[in-house]
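1. after the sequence you'll find the predicted model.
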Amino acid sequence: MTRSTLEFITCPKCNHQSGFTAYQSINATLAPELKQKIVDWELYKFSCLNCGEPRFVYYETLYHDMEHRLMLYYVPAMANREREQIKMEDVFSQIKQVEGDRYSNSFDTYNFRIVSDMEAFIEKVQIFDAGYDDRLVELMKFILAPKEEEDIQFSYDHMVFTKVGDDRYQFMFIYEKRAVASLKFSEEMYEHFQSEYSGLLDDSYFVDEAWAYGTIARG
């Protein structure tokens, strides 16, 4: 089920109040147009109706993709120390409040993820929508990322998986919020990692660079 509320936001530039629709939960299977707005960075974008001042409004959202068995919980600006404070039983309780008991018996077949960064939220939406395993994608990013100065001719902060065109994907190198280079993503590459690293995958709710580092270190 998709749930939303109408909020009124005061523009920091002209102090005019404008309405803004905030989505506490999104069923991407039943409302695919909202999934596309997430991917396009539009769902959390606010523009003042008086002066047009743009800004992003970040708030907690539960994203449900029935087709790809995904429950993705976006918690903005969550510090690492707050991870342990999130109890999955509370998340499950919230899911049941939104979806009722329709999916409670099939939770063991779902992927549950928690993210605190908008870019990571959008990335995981795209990964699962393409039918890939985000754990393998994170391992690909960690292993394929150049780490020695002599291996790279540009500076970058991190890599992100993203869609290019209708059916192609690639890894973008991001530096100061700008894409500075790219690396081709291929099915052959993904299948290689699938055959090599599937045995290392666990059921963590937090699948990110730190998870990939720990997984490789343990493996």
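-> That came through, no problem. These numbers come from a predicted model, not from an experiment.
2. switch to C-alpha atoms for all contacts and neighbour counts from now on
-> Fine.
3. the strand or helix carrying residue 216 packs against which elements?
-> For residue 216, the host element (DSSP states H and E) is helix 209-218. Helices and strands touching helix 209-218, by 3 or more C-alpha pairs under 8 Å, 6 or more residues apart in numbering; DSSP states H and E, are helix 134-144.
4. run through who's touching the helix it packs on.
-> By C-alpha atoms under 8 Å, 6 or more residues apart in numbering, the residues outside helix 134-144 that reach it are 124, 127-128, 159-161, 171, 190, 193-194, 197-198, 201, 207-209, 212-213.
5. among those, which are in helices?
-> Counting by DSSP state H, the members of those that fall within helices are 124, 127-128, 190, 193-194, 197, 209, 212-213.
6. got another one to weigh against that:
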Amino acid sequence: MAACITKELSCPGCGAVNKSHMWIEIDASADPEQRERMLDETLFFWECPDCNYQAQMVYPCLYHDKERGLLICLSPSGRTQQVIEAEQRHPGLAGLKKRLVLSPAELKEKVMIFESGLNDVALEMVKLALQELTESKQQTRVDRTFFLTMSEELDYLGFSMFLRGEEKPVYQGVRLEVYEKSLRAAERVDFQESGFQLVDLALARTLLEQ
């Protein structure tokens, strides 16, 4: 079941102190409600009951999906100690895919990737290539890129991209054959499933350089 703790928070807007629930561990099969809240981006949302100040709370959270053999550690600071504690809480980790993410948005994306049956290493390679192409065409920096959707019927992978200085994302898509080529590349590189892995654009760049 999902593990919840209660903490007192001081509102940055009005200074009022109120109790708030924090979900520090989520079991996808045992508590689908919290999984849905994570996916619709309300799980980490906080609103002050006194002045209605709104903010996103970002705190360590462990997400596990037994059906897919997946364990994701959200550690905003990337602290090793939080990863160690996650390992200690779940000693029987053999055979699981273990991922480290740094933000709620990355947690949501990682869950969507694996629930779509995709390889996240290969998908990061696709994102890297798409981001470099977009930067070349737009003549601006891409700050973040997120996986959005996959459709076998439409032969399509969709992504949202946040350009430097822009609040609203632009949307880009590629054909599934681009992912399939990246998957073959990912299978040829030396990537070992051991411990909590930070699978991101930096890793994709390193593996492609091999």
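-> It's in. Since we're looking at a predicted model, the values are computed, not measured.
7. need the TM-score from the superposition.
-> Once superposed, chain against chain, the TM-score is 0.83 (TM-score structural alignment, normalised by the length of structure 2); 203 aligned residues with a C-alpha RMSD of 2.7 Å.
8. buried subset of the ones in helices among the contacts of helix 134-144 of structure 1, written for ChimeraX?
-> For the buried members of these, the matching ChimeraX selection, counting by 16 or more other C-alpha atoms under 10 Å, is:
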select :124,127,128,190,193,194,197,209,212
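9. including distance to residue 53 of structure 1, could the ones in helices among the contacts of helix 134-144 of structure 1 go into a markdown table?
-> Shown next, in a markdown table, are those (distance: C-alpha to C-alpha, whole Å):
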| residue | distance to residue 53 of structure 1 |
| --- | --- |
| 124 | 29 |
| 127 | 32 |
| 128 | 33 |
| 190 | 42 |
| 193 | 45 |
| 194 | 45 |
| 197 | 47 |
| 209 | 34 |
| 212 | 39 |
| 213 | 40 |
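10. residue 167 of structure 1: which of the ones in helices among the contacts of helix 134-144 of structure 1 is nearest?
-> Of all those, residue 167 of structure 1 sits closest to residue 127, with 12.1 Å by C-alpha to C-alpha.
11. any idea how far residue 10 of structure 1 is from that closest one?
-> 35 Å (C-alpha to C-alpha, to the nearest Å).
12. quick check: the gap between residue 73 of structure 1 and residue 44 of structure 1.
-> Applying C-alpha to C-alpha to residue 73 of structure 1 and residue 44 of structure 1 gives a distance of 15 Å.
13. to which residue of structure 1 is residue 129 of structure 2 aligned?
-> Using TM-score structural alignment, the partner of residue 129 of structure 2 in structure 1 is residue 143.
14. please name the nearest non-neighbouring residue to the spatially most central residue of structure 1.
-> Residue closest to the mean C-alpha point of structure 1, counted by C-alpha atoms, centre = their mean, is residue 121 at 1.8 Å. With C-alpha to C-alpha, 6 or more residues apart in numbering as the criterion, residue 121 of structure 1 has its nearest non-adjacent residue at 6.1 Å, and that residue is residue 115.
15. the helices in structure 1, which residues?
-> Under DSSP H, structure 1 gives helices at 32-39, 88-99, 118-129, 134-144, 187-197, 209-218.
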